[in-house]
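1. sequence-free structure coming up:
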């Protein structure tokens, strides 16, 4: 699924995100979406979310 479209992401969904400090390396962090932070319907780098553990990053993979 496409992490660039806000409609694809639901609170409680399992996702892999890239954290700000991992953008160069591309390391992914897995977790459960607690909050969707991007207001626009689409974003070319991925929709920004907050995971239930408080980490913030852009969605790359929706599980």
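-> Sure, I can see it. All values reported here derive from a predicted model rather than from experimental measurement.

2. switch to C-alpha atoms for all contacts and neighbour counts from now on
-> Will do.

3. Just the residues contacting the longest strand seen in the chain, thanks.
-> Counting by DSSP state E, the longest strand found in the chain is strand 28-36. Outside of strand 28-36, the residues within contact range by C-alpha atoms under 8 Å, 6 or more residues apart in numbering are 10-19, 22, 47-53, 60.

4. one more structure, for comparison:
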């Protein structure tokens, strides 16, 4: 499994994260990236971000939004 790189994430992207409290269960939280917190280019557990709602967690995947055309 290839971890998502920091360069692949930017503020405004829709992502699914796992918050620290949900690591055991693997529960994902979806939201829009407000801030990227990880400084290194990649991290084995995922890039840490803050979502628009204030949630902090590691990115598990990007959410593709279909074009509305």
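-> Good, I have the coordinates. Note that the structure is a prediction, hence the values are computed from the model and not measured.

5. quick revisit: average offset between the longest strand of structure 1 and structure 2?
-> Its aligned residues in structure 2 lie a mean 0.1 Å from strand 28-36 of structure 1 after superposition (mean C-alpha distance after the TM-score superposition for structure 1).

6. so after that strand, what's the next helix or strand?
-> Moving toward the C-terminus from strand 28-36 of structure 1, the next helix or strand (DSSP states H and E) is strand 48-51.

7. That following strand - contacts with which helices or strands?
-> With contacts defined as 3 or more C-alpha pairs under 8 Å, 6 or more residues apart in numbering; DSSP states H and E, the packing partners of strand 48-51 of structure 1 are strand 28-36, strand 56-62.

8. Mean neighbour count and distance to residue 5 of structure 1 for those strands - can I get that in CSV?
-> Converted to CSV, those look like this (neighbours: other C-alpha atoms under 10 Å; distance: least, C-alpha to C-alpha, whole Å):
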stretch, mean neighbour count, distance to residue 5 of structure 1
strand 28-36, 18, 11
strand 56-62, 22, 10
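
9. And these: which comes nearest residue 3 of structure 1?
-> Nearest of these to residue 3 of structure 1, taken as C-alpha to C-alpha: strand 56-62 at 5.0 Å.

10. elements contacting that closest one?
-> Strand 56-62 of structure 1 sits against strand 14-19, strand 48-51, with contacts defined as 3+ C-alpha pairs under 8 Å, 6+ apart.

11. Since that was my last question, I'll sign off now.
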